[in-house]
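>>> Generate coordinates for the sequence data below:
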Amino acid sequence: MERKELFQLLENAFGHIPTDGQRNVMTHLAAFLLSNKPNPFYLLKGYAGTGKTSLVSALVKVLPLLRMRFILLAPTGRAAKVLTSYSGFIAHTIHRKIYMQTQTADGSHRIVLSQNKSKRTLFVVDEASMIADTTSDGGLFGGRNLLDDLIQYVSEGEDCRILMIGDHAQLPPVGLDISPALNLQMLKTSYPITAATFELTEVMRQALDSGILFNATRLREKLAANQAEMPLLNLGSFNDITKVDGYELEELMQDTFGSRDFTKAVVVCRSNKKANMFNQAIRQRILGMEGEISSGDLLMAVKNNYYWLESNEGGGFIANGDILEITRIKRFEEMYGFNFADADVKLIDYPEHPAFEVKLILETITTDGPALPEPVFRQLSSAIEEDYLEEPSRRKRYAMMKKNPYFNALQVKFAYALTCHKTQGGQWPVVFLEAGINKEEQLDKAYLRWLYTAVTRATEKLYLMNFIDAFFEQAQAETTKEP
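As a prediction, the model looks like this:
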């Protein structure tokens, strides 16, 4: 097939008249898909509303005509669900596709790279801004360099290539200043790939009818111009973005969360401390939940866990960021000076996966940090180690501890309210967004990026909570005071 013919097929599948930028991408994609160069790699960057999703939808319709398979990937289960919904095809998390769990001689678990048996396959990777190139244990894929592993996995297949998609205005991975998977120069320097890129900047006309996307575009423009100054938002006559006060807020949350359809809404906060406060308020005042945790509670795993899933089940581990629902509480207990619960849970973003039993450590739920603080975990480890002191070898003692269910208790937080980093890659019809700052002098470029990422989590309705009037263009700020 010739490039011109492939371009025409992409344009026909697109469904409406493309912008100049989208036409450029189609030209690039035609060359990329037909390339015979080693390890073809295309980086598609674009802001919210610029048509990245429409291009992917067109692309997957055309690939069968090239006799090319495709695999859709995203960093989290929630992001994979979004990719599935707009592409019409099942998407997987990166870790469930490229990793497998093995057991070492001492019985401990280890994550290793799977073998890529794919042939003539395009790997479409969405939400690439979240993909780190570090190996810190606190990341989504603790102890592994996800970017390295992804590129290595794809390159080991026969005639495989990567289409990486992301928005560099979004938050980079935790602890990094930039998103390495969206940095073409770094990618070309670090990996043996044949790479090209394009960035979509023109917002599609129909997207500007949305107050959410209109304001996301304003924020992105301020970010690009390095203008960290008020006002940031314009409510205008849009009906999908609203500033709410305390009285309205409780009523709206009652209507939204009272239905217990937790796929519908989320509260987005800037700190774990604030998220904890909202989680407790929603549980107690709206859902009527009593006790530390209850059957029906929605949880998020905040640290990778390799113990509770069999190696052949769902990728073999529970990933940091996975959402779980408690289907049954079996018992509570206190051991080693800590509180635990045995519960049956199901993975919300993997409905085909049956419920399974876990042991939860409850101290994580209320901690103001992202997970159990390291000194606290060391305290638990020391208490557990005392049970194995008859074994003189410290190495063997540690191997025995790694089989202990309390040592492997799942670290979780409630998932009604989350920090922006934890919501990244996901979308909800309704988002309640807490301002995160209450003084104009707290505004900086990092906050602009945070706010842009948070605003673009909402697809239908965005409620703004605790935003001072300085955030809004004055005429709009005045009108939002009306009930």
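>>> all contacts plus neighbour counts: C-alpha atoms, from now on.
Fine.
>>> Please, where are all the helices along the stretch 201-350 of the chain?
211-224, 246-257, 272-281 (DSSP state H, counting those that start in this stretch).
>>> May I see those helices arranged in CSV, with mean neighbour count and distance to Gly51 as well?
Output for the helices of the stretch 201-350 of the chain, formatted as CSV (neighbours: other Cα atoms under 10 Å; distance: least, Cα to Cα, whole Å):
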stretch, mean neighbour count, distance to Gly51
helix 211-224, 20, 12
helix 246-257, 14, 29
helix 272-281, 19, 32
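>>> Indicate which one of the ones you listed is closest to Met400.
Closest approach to Met400 among the helices of the stretch 201-350 of the chain (Cα to Cα): helix 272-281, 33.3 Å.
>>> Give me the contacts around that closest one.
Helix 272-281 is contacted from outside by 267-269, 365-370, 414-419, using Cα atoms under 8 Å, 6 or more residues apart in numbering.
>>> Compare the helices of the stretch 201-350 of the chain and report which one is nearest to Pro173.
helix 272-281 (16.6 Å).
>>> One more sequence to fold, the one below, so I can look at both together:
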Amino acid sequence: MRTPIIPILNDTVEINLEIQLTASQQHVLSMANQWIAVEDCSAFAITGAENSGKKTVVRHIAQVLAEHGKSLVYLSPNARIANKYKVFGFPDVQSIYSWLYASRPSKLEKDKACYDVSVTLPDVKREVLVFLDAHLLGDDKFETETTRYGSGFLFQDMISALQDNGQLLPKMLLVGDSFQLTRGRIQRSLLSGEVFREKNILFNAYSLSEQISSGELSDYQLQLVSALSNKSFVRLPEVGGNDITRVISGEQTDEIGRALVAWPKHTAFLCAQNMDAFKINRGIRARYLNTRNMHSLVVGDIVDIHNRTVGLQDDVIDTKWVNSGTFGRVISVASDIETKTVLLKGREAGTVLHFAVATIEFESMGIVTVRYIPEYLSAETPALSADQLIALNIIAREEATEKLQDQKYQLEIAKESLPEAEYKQLSYEYQKQLADHIMSSSYFNAARLRFAYAMTVHRAQGYSGWTQLYVDTSCCHDNANYSTDSYFRWLYTATCCSNQKIGLLKYPNLSPISNASWHCVPKKIGIIAVKQRLYLEPSNLVDELEQLPVGFDTSNSIYAKLYTTIQSLLVDSDWKIQDVIQGRSYQQVYELVAGDGEVVTVQFSYNGKGEITIQSVRSSADVFKETVLSLLSTKPHVQSSSLEEAIRELTNYLNQIGWQAVLIEEKSQYKAYVTLVGSRGYIKLD
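Presented below is the predicted three-dimensional model:
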């Protein structure tokens, strides 16, 4: 099959579709074909973990849509993720915010620059909206310290805009990872479908359940995904290998530190909370940049910007805006720090803000000079106080008023000399100019910079290009309990930030018995008699009856199970069943014969619970007795899966210190007796 050239958004992208698809990929594509064929405004979601082939399926769907005369409009949660998908070969991916909202704010409201909805409505008959990384899109209210988009409710704004003037809704394709952390509540995530159903929009979701690649990292992630799917948080995957390793605190310190301060940024350290990241950033800078001052930048610092900020340029036309989430390396730092004090109404003391200037080389942006706020940089958590935010607005307003003082003077003259209508128009234009100056002010948009050697998993989410990650796994973002959906989801999300190597620090021990309570006071001391248990193989009673010899007693179903179990145990040996003596109360006697005619008699006993014990073995020589006992050795069949796992964990643990299980007696789905033998005798555990 030749590689097709698929038209998308008046551009072309080469897509290699010669990859062998998994069964789940084929099923999702089949469902997608049906979805495409129906002319409606439904939403179709494709979910799947890392390495499940989501991008491959989207490329196939793009081909099918192209054959139907449709093209795809690719939308992502932000500009950074849009650039990530462009690297993957997806054309013209744009941030959903730049697609849905105006490029410039229209007004100031409650000290926030407000961006109005301003979208070119898609051609419903020709275009399909594709939401990439849709697990990071939701309908919880979102606004920053200085910015609000529309109403703050992304999905509500989008649907209202698409329905404008009776416009029909386009088809919508959502692609995302339902196992990662979401932005806001999981229930309000676009992938959950609830927000679509509330708008009476047909929503169907299909999951890619198979991995298309293997390796240490993929195998590790698969175990986390399995736990999240089954809601079973009793075991963390084993760690050991080359790609995903356990890092001991205090070891590899210099290796990690040098990698974190290197540029371009290929290594990151991820934490659960901002305070943890702050401590690591402080330590890294002290050791490798020779500075303990967290209040200002030094040359070589690597930073992450938390807001969209404006560059300081001599020519306004050449002004550059740097997007949130962009990493940069400090090239130079101005020595002067500007101090501004604002006395707010009702406050006894003034609110003080400092402003510094640095020239930074930003990824994919080049070199930009920005004004930044040292208080934000040095805070343990990334936030400004309410008073500081108000003061920023006042500072920017004063700056704008000074720039427009001539216009303000003309407006005051016009108030006395012009008709009221003309004056109101001039006043409106002045207020608009004033708001524009405030919203583009380098003070109002002063960079909220953070040191970027360590950061939270939430902040790192969406990155995939780091070649080496170090993760502090001692807790997750909202609790220190490892046996939770939150912890497993958080840890899995962290692993998705790199496709190469991950080092785990403070990796917890979590297994079904890692938090067991051990009560070591003996309940009873005495002789423990152990007889070998024969565990019956689960099978179908109809099949068992067909294997029985003529005249076999079937009054008790256990007879047939015992016969077929012994027959299966001997099938590959030189032994076979010669005779069965039945009729004894709670006993069955089997004569087994070898190829050379040697006969061994085995007496089995059973109880009302269906437990089979090998009571005795009679033979002419011990060697034949041992051979038969070896052939009749069976593994326990525990009915309760939870109990079976607990027993397995217990015996594996005790095996390491010299104890071997010789008898397991299941009493209920919550209780079992385990008898073990060691160098000093037997012990029976309840």
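>>> how about the helices of the stretch 201-350 of the first structure in TSV, adding distance to Arg395 of the first structure?
Output for the helices of the stretch 201-350 of the first structure, formatted as TSV (distance: least, Cα to Cα, whole Å):
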stretch	distance to Arg395 of the first structure
helix 211-224	51
helix 246-257	48
helix 272-281	35
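>>> Which among these is found nearest to Met26 of the first structure?
helix 211-224 (23.3 Å).
>>> Output the residue interval of the second structure matched by that closest one.
Alignment of helix 211-224 of the first structure against the second structure: residues 216-229, by TM-score structural alignment.
>>> can you tell me the mean distance of that stretch from the first structure after alignment?
By mean Cα distance after the TM-score superposition for the first structure, the fitted stretch 216-229 of the second structure averages 1.8 Å away from its aligned residues in the first structure.
>>> Distance from the chain centre to the lengthiest helix in the second structure, please.
Using DSSP state H to define each element, the second structure has its longest helix at helix 420-439. Centroid separation between helix 420-439 of the second structure and its chain, computed with Cα atoms, centre = their mean, to the nearest Å, is 48 Å.
>>> Return the list of helices and strands in contact with that helix.
strand 107-109, helix 386-403, helix 405-417 (3 or more Cα pairs under 8 Å, 6 or more residues apart in numbering; DSSP states H and E).
>>> go again using 10 Å as the cut-off
Applying 3 or more Cα pairs under 10 Å, 6 or more residues apart in numbering; DSSP states H and E, one finds that helix 420-439 of the second structure contacts strand 107-109, strand 112-115, helix 386-403, helix 405-417.
>>> most tightly surrounded among those?
Comparing those by mean neighbour count (mean count of other Cα atoms under 10 Å), strand 112-115 comes out on top with a mean of 23.
>>> what span of the first structure lines up against the helix or strand that that strand is followed by?
Remark: after strand 112-115 of the second structure, the chain's next helix or strand is strand 127-131, criterion DSSP states H and E. Under TM-score structural alignment, strand 127-131 of the second structure corresponds to residues 121-125 of the first structure.
>>> For that stretch, which outside residues touch it?
Outside stretch 121-125 of the first structure, the residues that touch it by Cα atoms under 10 Å, 6 or more residues apart in numbering are 33, 40-43, 56, 59-60, 63, 67-75, 80, 83, 91-94, 131, 150, 154, 157-166.
>>> can we see that at 6 Å?
The set of residues external to stretch 121-125 of the first structure that reach it, using Cα atoms under 6 Å, 6 or more residues apart in numbering, is 68-74, 160-165.
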